[in-house]
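J.: Below are the sequence and a predicted model for it; my questions follow.
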Amino acid sequence: MSGNAACSSKPTQEELDIEKLLNREASAFQREVEVERIFKAFKLNPYDILDIKETATADEIKKKYRQLSLFIHPDKCSHERAPEAFDILKKAESELSDRAKREELDAVINQARIMTLKALNLPTTTAESDPKLKDLNPSFQQQLRIQSKQLLIDEEVRRRKAIKMNLANEGLEARKKDEEVAQRKRKAEDDKNWEDNREQRVDSWRNFASSQKKKKKPKTAILG
């Protein structure tokens, strides 16, 4: 009887197919949710895009990137913006893999950490594992992300202003160089015209000199 019960509890092929279909639909939904999360992430913070802590090791970052990139790969995810999300993810991993860029980013985040701890009236050396940071609302990590976001925005504004200023200066220099080239070109053309008209000027002078001689009156003889 127990054997019959065991047999009767075994899922049928139809039930297995339904379960497989539901799992597939759930997986597809989760992939789309992840794509939306990436678009909502703060684009200037690669840690936010990869949804990983700032203390993550290089290997942990690579592992997380591989997992997410496979999960939302356009070949597996039907979301219309999956290719764009995939590119955003790839750019974030690339920036964190670049030592100089990551150090620059970490410096800004460390500054945000110091500012957040000061705002909480805590020593700047307080570790994230400290019990004083456990029951905060919003959490310390959320406060850190907010402060980091503001500092990164400020940095981006300064960077864009610097680029704009450099472009303006480059434009001014380019206009100066163009004007110098134009002046040299005009001088060269003037010099060429001067040389080309040399014979004409000489002939004109000769004709003028000759006509002046003809106009001279003969001397009157003095009768003695």
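T.: Nice, I can see it.
J.: going forward, measure contacts between C-alpha atoms and count neighbours the same way
T.: Will do.
J.: ok, D130 - how many residues close by?
T.: If you count neighbours by other CA atoms under 10 Å, D130 ends up with 8.
J.: With A85 instead?
T.: Look at A85: counted by other CA under 10 Å, it has 23 neighbours.
J.: now do I38
T.: Residues near I38, counting by other CA under 10 Å, number 21.
J.: Tell me the spacing between it and N4.
T.: 51 Å (CA to CA, to the nearest Å).
J.: for A58, same thing?
T.: From A58 over to N4 (counting by CA to CA), the distance is 55 Å.
J.: More neighbours: which of these two?
T.: Taking other CA under 10 Å, A58 and N4 do not tie; A58 has more neighbours (12 against 8).
J.: chain center to whichever strand or helix holds L151, what's the gap?
T.: Under the criterion of DSSP states H and E, L151 resides in helix 140-196. Remark: helix 140-196 is offset 17 Å from the chain centroid, using CA atoms, centre = their mean, to the nearest Å.
J.: could you give the angle of whichever helix or strand comes after it to helix 140-196?
T.: Going down the chain from helix 140-196, the next helix or strand is helix 198-215, by DSSP H and E. Helix 198-215 and helix 140-196 are oriented at 40 degrees to each other (axes from the mean of the first three to the mean of the last three CA atoms, to 10 degrees).
J.: here comes the other one, which I'd like you to weigh against the first:
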Amino acid sequence: TRTNKSARFRAIASSSPLEREGRRRQACENSRRIENQSVENTQRNKKSAMGESNSSVDEDLLLKEFFAEVSEVERDNEVVRILSCFKLNPFEFLKLPFDSSLDDVKKQYRKLSLMVHPDKCKHPQAKEAFGALAKAQQQLLDQQERDYILSQVTAAKEELRAKRKKQLKKDTASKLKSLVDEGKSELEYEQSGEFQQELKLKVKELLTEQEWRRRKMAMRISEEEGRLKKDEEEQKEMWKRKREHEEQWEGTREQRVCFKLEGFYEVREKVEERRTSSPETEDRGSQQIVCSEARKAGLIAAYCYLTSLSLYY
């Protein structure tokens, strides 16, 4: 390599100035060409890198939009499911089995309430679904309400078990199998999806019957209360009219007494006039008329006296 370099230097030194200038220009052009190629390669690499990053960003955005749409559809479906649940069964609102604990109720409520919260779900009835979930949780956390629902579940299980026993009596093979398994088949059957579906329908039937009885009883109580209230108002009105009549009667006492006394005096004057105007030789008929008038005047006087006493006391 040293000999090559020395030979190159000698050749350059022995060459003319024009040759040296041409070689220098050629070397500059070569260096410029190399720099331009490196710059182009760098720009090309940057563009390719940017294209790859843009494509990855686009893919991420598409994935986010897709999952957002899927999540929104799930939220809407959950709202529709909640609003279509049986109103008297809070377990159905929360998608829980009948043997769920209080902790299960709270956890499931948190999970479902986040899905249908009105601030996160765009469904127009999200607020109603959220309120239905809150009411279902409140019913299951209330010991009295929970015991009532579980009592209906127990009654439904008893009816289904009795129905199954009747079926097993008719089916000899199933009866022998149940005797051999010593109750294992019954437990397996009660844990099956078929039994759970029948139990759900039976609980719905019992809850509906109880609610109908409760409403009928409430209607009867309301009607009875209305009747008692009406009787009470009529009684009050009757006593009011009686009191007004007594007050009116008391206010006209003096007028009645004066009127009756005036009548007594008029009758007595007529009797006196007849007595004085009739001759001693008048017949017996006229005497009888005078006596009857006198008796009438006496009766009127006695009646006026007794009336005045009753009004006074």
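T.: Yes, it's here. None of the values given here were measured: they were computed from a predicted structure.
J.: Quick check: TM-score for this pair?
T.: Aligned and superposed, the two chains score 0.84 in TM-score terms (TM-score structural alignment, normalised by the length of structure 1); 213 aligned residues with a CA RMSD of 2.7 Å.
J.: re the thing from before, show me what the helix holding L151 of structure 1 is packed against.
T.: In terms of contacts (3 or more CA pairs under 8 Å, 6 or more residues apart in numbering; DSSP states H and E), helix 140-196 of structure 1 is packed against helix 99-119.
J.: what range in structure 2 matches the helix it packs on?
T.: Per the alignment by TM-score structural alignment, helix 99-119 of structure 1 matches residues 143-163 in structure 2.
J.: mean per-residue distance, that stretch to structure 1?
T.: Average distance, stretch 143-163 of structure 2 versus aligned residues of structure 1 after superposition (mean CA distance after the TM-score superposition for structure 1): 1.1 Å.
J.: tell me which residues of that stretch are tucked away?
T.: Within stretch 143-163 of structure 2, the residues scored as buried using 16 or more other CA atoms under 10 Å are 149-150, 152-153, 155-157, 160.
J.: Then stretch 78-94 of structure 1?
T.: Buried positions in stretch 78-94 of structure 1, judged by neighbour count with 16+ other CA under 10 Å: 79, 82-83, 85-86, 88-90, 92-94.
J.: tell me the two of the residues you listed that are most distant?
T.: H79 and S94 (23.2 Å; CA to CA).
J.: Centre of the chain to stretch 69-86 of structure 1, how far?
T.: With CA atoms, centre = their mean, you get 22 Å for stretch 69-86 of structure 1.
J.: where in structure 2 is the aligned partner of it, by residue range?
T.: The alignment of stretch 69-86 of structure 1 onto structure 2 (TM-score structural alignment) spans residues 113-130.
J.: Aligned counterpart of E19 of structure 1 in structure 2, please.
T.: By TM-score structural alignment, E19 of structure 1 lines up with L63 in structure 2.
J.: what helix or strand does its match sit in?
T.: L63 of structure 2 belongs to helix 17-83, assigned by DSSP H and E.
J.: and after that helix, which helix or strand comes next?
T.: helix 90-93.
J.: Just the residues contacting that next one, thanks.
T.: Residues from elsewhere that reach helix 90-93 of structure 2 (CA atoms under 8 Å, 6 or more residues apart in numbering): 82, 85-86, 97-98, 132-133, 135-137, 139-140.
J.: Dump those to a markdown table, plus secondary structure and distance to G51 of structure 2.
T.: As requested, the contacts of helix 90-93 of structure 2 are exported to a markdown table (DSSP: H, G, I helix; E, B strand; the rest coil; distance: CA to CA, whole Å):
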| residue | secondary structure | distance to G51 of structure 2 |
| --- | --- | --- |
| I82 | helix | 46 |
| C85 | coil | 51 |
| F86 | coil | 55 |
| P97 | coil | 53 |
| F98 | coil | 57 |
| A132 | helix | 50 |
| L133 | helix | 48 |
| K135 | helix | 54 |
| A136 | helix | 53 |
| Q137 | helix | 52 |
| Q139 | helix | 58 |
| L140 | helix | 57 |
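J.: so stretch 10-29 of structure 2 corresponds to what in structure 1?
T.: Under the alignment (TM-score structural alignment), stretch 10-29 of structure 2 falls on nothing in structure 1.
J.: what's the answer for stretch 85-96 of structure 2, then?
T.: Counting by TM-score structural alignment, stretch 85-96 of structure 2 corresponds to 41-52 in structure 1.
J.: cool, stretch 219-239 of structure 2 as well?
T.: Using TM-score structural alignment, stretch 219-239 of structure 2 lines up with residues 164-184 of structure 1.
J.: swap in stretch 302-309 of structure 2?
T.: Stretch 302-309 of structure 2 maps onto no residues of structure 1, going by TM-score structural alignment.
J.: how far is that stretch from where the chain is centred?
T.: Worked out by CA atoms, centre = their mean, stretch 302-309 of structure 2 lies 72 Å from the chain centre.
J.: before we move on, what about stretch 16-36 of structure 1?
T.: The answer for stretch 16-36 of structure 1 is 34 Å, by CA atoms, centre = their mean.
J.: average offset between that stretch and structure 2?
T.: Relative to the matching residues in structure 2, stretch 16-36 of structure 1 has an average distance of 1.1 Å after the fit, by mean CA distance after the TM-score superposition for structure 1.
J.: what does that stretch contact?
T.: Contacts of stretch 16-36 of structure 1 (CA under 8 Å, 6+ apart): 71-72, 77-79, 81-82, 85.
J.: Show me the two of the residues you listed that sit farthest apart.
T.: F71 and R81 (13.7 Å).
J.: and the counterpart of R201 of structure 1 in structure 2, how many neighbours does it have?
T.: Using TM-score structural alignment, the partner of R201 of structure 1 in structure 2 is R256. By other CA under 10 Å, the residues close to R256 of structure 2 number 15.
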